[in-house]
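> following is a predicted model, sequence given first.
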Amino acid sequence: MKAIGFKQSLPITEKDSFMAFETEKPMPEGYDLLVKIAAVSVNPVDFKVRQNAAKDTVLDTPKIIGWDAAGTVEAVGDKTTKFKVGDQVYYAGDITRSGSNAEYQLVDERIVGHKPKSLTLAEAAAIPLTGLTAWESLFDRIKINPEKDKEKTVLILAGAGGVGSIAIQLAKKVGGLIVLATASRPASIEWCKALGADYVVNHHRLKEELEKIGHSQMDYILDFVDLEGYWEMAADIIKPQGHIVTITGSNNPLPLNVLKNKSVTLSYEFMYTRSMYTTDDIEKQHQILNKIGELFDAGTLKSTLTTTLKGFTVENLKKAHQLQESGRSIGKTVIQF
């Protein structure tokens, strides 16, 4: 089968930052599905792994990355019960295993969902990683209860990004929250509004703009861009007994004591935790993806796909990585095989 990978962490503009090669098609065992991939999407985690996985070495065989895919089940392992050959599926995979930048991939069925019927395979490939991250942030970490928490406020940092784009919709349509999102460019502001944000505020003048609209204090803050950069601001504007969720963490120690007097909760969200540690509730991701699929099929959620590159090629993978690295992408970028 054809795959695309890298042997060394190089700038994306370098000739060998990615290379196409042939490798053996794997066979499923246990809980694994063998999926013939039809489309993949690219997320920040892709370029971060590419930049760091082989910085000081040259790998013997190319590393295959990629953590969003949609395709068709071609074969199943002997412990599988949730899917059959021919089913169309979508998933974000497992960061500890070979990735989706290949014609075929093995993936544990417990982290796979049935593709939403209303979405194309390309549209479906744009959803899993961001959908799972946003859902887990809101409903697993904060534990939003739509009946109890309706009309509470949530500030989504980086609203126009991949995770922010689905988090705005889930927070508004499922959680019933008042949604505030950060964006500064006209295109990203309009994108956030179209997805359902009640207010869009400029992150360069965040506190000033929050005060202007009468929401100077937040019940919840979702950090999808830079916890360290927003730390002091987040600690200032979070309400007493509020909740901050971050997917970015920090390279330097943060003064957690600034949250103490307000009894603020800080949670980390890492979408790969369940698959990485085979947690007791690993199957929850299968359930979440199926629930998200139902929301798309009901018309509650809108596709976040904005850019489609046709053809599984080194050139297209490089283009997708360059777009992600620019930090200016809106929504999701998909490569259609």
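Everything's here; your move.

> going by C-alpha atoms from here, please, whenever you check contacts or count neighbours.
Fine.

> ok, which stretches of the stretch 1-150 of the chain are helices?
44-52, 121-125, 128-135, 146-149 (DSSP state H, counting those that start in this stretch).

> could you dump the ones you listed into a markdown table and include distance to Ile64 and mean neighbour count?
Below are the helices of the stretch 1-150 of the chain laid out as a markdown table (distance: least, Cα to Cα, whole Å; neighbours: other Cα atoms under 10 Å):
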| stretch | distance to Ile64 | mean neighbour count |
| --- | --- | --- |
| helix 44-52 | 9 | 17 |
| helix 121-125 | 17 | 27 |
| helix 128-135 | 17 | 26 |
| helix 146-149 | 40 | 12 |
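
> Gly5 is nearest to which of these?
For Gly5, the closest of those is helix 44-52, at 9.1 Å, according to Cα to Cα.

> run the angle between the closest one and helix 128-135 for me.
For helix 44-52 against helix 128-135, the angle by axes from the mean of the first three to the mean of the last three Cα atoms, to 10 degrees is 120 degrees.

> could you dump the helices of the stretch 1-150 of the chain into TSV with distance to Pro240 added?
Shown next, in TSV, are the helices of the stretch 1-150 of the chain (distance: least, Cα to Cα, whole Å):
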stretch	distance to Pro240
helix 44-52	32
helix 121-125	38
helix 128-135	23
helix 146-149	15
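
> quick one: closest of these to Gln324.
The nearest among the helices of the stretch 1-150 of the chain, by Cα to Cα, is helix 44-52 at 6.1 Å.

> just to revisit the earlier point, wait, which of the helices of the stretch 1-150 of the chain is closest to Met1?
Nearest to Met1, of these and by Cα to Cα, is helix 121-125 at 20.2 Å.

> just how off-centre is the closest one within its chain?
14 Å (Cα atoms, centre = their mean, to the nearest Å).

> one more structure, for comparison:
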Amino acid sequence: MKTTTAIGYTQNLPATDPKSLISQEIELPELGPHDLLVAVEAVSVNPVDMKVRLGTPADGFKVLGFDAAGTVQEVGSAVTLFAPGDEVYYAGSIDRPGTNQRLHLVDERITGRKPATLSFAEAAALPLTAITAWETLFDRLQLTEQSTGTLLVVGATGGVGSIMLALAEVLLPQVTVIATASDDERAAWARDLGAENTVNHHEDLATQVLTLAPHGVDWLFTAHSEGQLET
């Protein structure tokens, strides 16, 4: 039985507690038919990691992590999409041990080939943010290349917001994007990613938006909705 070093928790403790995250050697399960054994080179931290650590029972020891990038070491008996040596990235699965491991098992069917233009760290930063942005634009809002109107992205310089701006710039040519940013540097970042207009969400947001879109916006995305429903 192979073992690997993993990072997780045994108790639901606040981040300020030294025992909120611990390192532990764990056994790796046997490869399933569609599993890849990945040598993890990089992971990223998402808000869901914090929520899991605070609210999900550890059941002894729970490994954290969703996003990862690494190199395939072994493949299951039914794997057809990858081979040892392939560089991959993925978002993992909530019903399996997390990605914060030196070696990690993931189903090939939720795995992608790491873009050659990206480092492992850059690739590991993408999966959950990109999936959220894509599903919001094209599944939830049901936008298409023919869509016309105005999209307001609140908190546009965060992970999901940044990916959303880039996707809209390439795939939604007739949609005008208003992005919120908290200072000039972040506003420039949003414009570089394709936003036609920027406003400061620390000021009177409604007035700024209505100045740019007098009849209101057609679609709204906010990565942080607490306290913003009335606006």
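Yep, that arrived. Computed from a predicted model, the values in this text were never measured in an experiment.

> TM-score of the superposition?
The TM-score (TM-score structural alignment, normalised by the length of structure 2) is 0.91; 226 aligned residues with a Cα RMSD of 1.6 Å.

> which of the helices of the stretch 1-150 of structure 1 sits closest to Ile189 of structure 1?
From these, taking Cα to Cα, the stretch that ends up closest is helix 128-135, at 19.2 Å.

> and that closest one, how far from structure 2 on average?
On superposition with structure 2, the mean distance recorded for helix 128-135 of structure 1 (mean Cα distance after the TM-score superposition for structure 1) is 0.7 Å.

> centre of the chain to that helix, how far?
So, by Cα atoms, centre = their mean, the centroid of helix 128-135 of structure 1 is 5 Å from its chain's centroid.

> now do that helix: which elements does it pack against?
For helix 128-135 of structure 1, the elements it packs on are strand 88-91, helix 162-169, helix 284-297, judged by 3 or more Cα pairs under 8 Å, 6 or more residues apart in numbering; DSSP states H and E.

> give the aligned range of the longest one in structure 2.
Taking TM-score structural alignment as the measure, structure 2 aligns no residues with helix 284-297 of structure 1.

> and that helix, what does it pack against?
strand 112-114, helix 128-135.

> tell me which of these sits nearest to Lys332 of structure 1.
helix 128-135 (9.2 Å).

> Serialize the helices and strands packed on helix 128-135 of structure 1 to TSV and add fields for mean neighbour count and distance to Ser216 of structure 1.
Putting those into TSV (neighbours: other Cα atoms under 10 Å; distance: least, Cα to Cα, whole Å) gives the following:
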stretch	mean neighbour count	distance to Ser216 of structure 1
strand 88-91	28	38
helix 162-169	28	19
helix 284-297	20	31
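
> and Asp140 of structure 1, which of these is closest to it?
Comparing these by Cα to Cα, helix 284-297 comes nearest, at 10.1 Å.

> can you tell me how far Glu136 of structure 1 sits from Glu103 of structure 1?
According to Cα to Cα, to the nearest Å, Glu136 of structure 1 stands 29 Å off from Glu103 of structure 1.

> repeat that for Lys239 of structure 1.
Lys239 of structure 1 is 48 Å from Glu103 of structure 1, by Cα to Cα.

> isn't Asn316 of structure 1 up against Thr307?
No. With contact defined as Cα atoms under 8 Å, Asn316 of structure 1 does not count as touching Thr307 (11.4 Å).

> what ranges does structure 2 have for its strands?
Ranges of strands within structure 2 are 3-9, 22-27, 35-43, 62-63, 68-75, 87-90, 103-107, 111-113, 149-154, 175-180, 197-199, 219-222, based on DSSP state E.

> now those strands in CSV, with distance to Asp139 of structure 2?
Shown next, in CSV, are the strands of structure 2 (distance: least, Cα to Cα, whole Å):
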stretch, distance to Asp139 of structure 2
strand 3-9, 33
strand 22-27, 38
strand 35-43, 26
strand 62-63, 30
strand 68-75, 24
strand 87-90, 20
strand 103-107, 23
strand 111-113, 20
strand 149-154, 15
strand 175-180, 16
strand 197-199, 24
strand 219-222, 13
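
> list the residues that contact the most centrally placed residue in structure 1.
Nearest to the mean C-alpha position of structure 1, by Cα atoms, centre = their mean, lies Thr130 at 2.4 Å. Thr130 of structure 1 makes contact with Gly162, Val163, Ile166 under the criterion Cα atoms under 8 Å, 6 or more residues apart in numbering.

> any chance of the residues you listed in CSV, with distance to Leu210 of structure 1 too?
Shown next, in CSV, are the contacts of Thr130 of structure 1 (distance: Cα to Cα, whole Å):
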residue, distance to Leu210 of structure 1
Gly162, 23
Val163, 22
Ile166, 22
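
> can you match those up with structure 2 and say which hold?
Using both residues aligned by TM-score structural alignment, their matches' Cα atoms under 8 Å, structure 2 keeps these contacts from these: Gly162, Val163, Ile166.

> map the first one onto structure 2.
Think Gly162 of structure 1. Checking TM-score structural alignment: Gly162 of structure 1 goes with Gly159.

> do you know how far its match is from Val45 of structure 2?
11 Å.

> over to Ser23 of structure 2?
For Ser23 of structure 2, the distance to Val45 of structure 2 - Cα to Cα - is 16 Å.

> same check on Lys51 of structure 2?
From Lys51 of structure 2 to Val45 of structure 2 the distance is 11 Å (Cα to Cα).

> map Val314 of structure 1 onto structure 2.
Checking with TM-score structural alignment, Val314 of structure 1 has no match.

> scratch that, Ala53 of structure 1
Looks like Ala53 of structure 1 aligns to Thr56 there (TM-score structural alignment).

> its match against Leu13, yeah?
No. If you go by Cα under 8 Å, Thr56 of structure 2 and Leu13 don't touch, sitting 10.9 Å apart.
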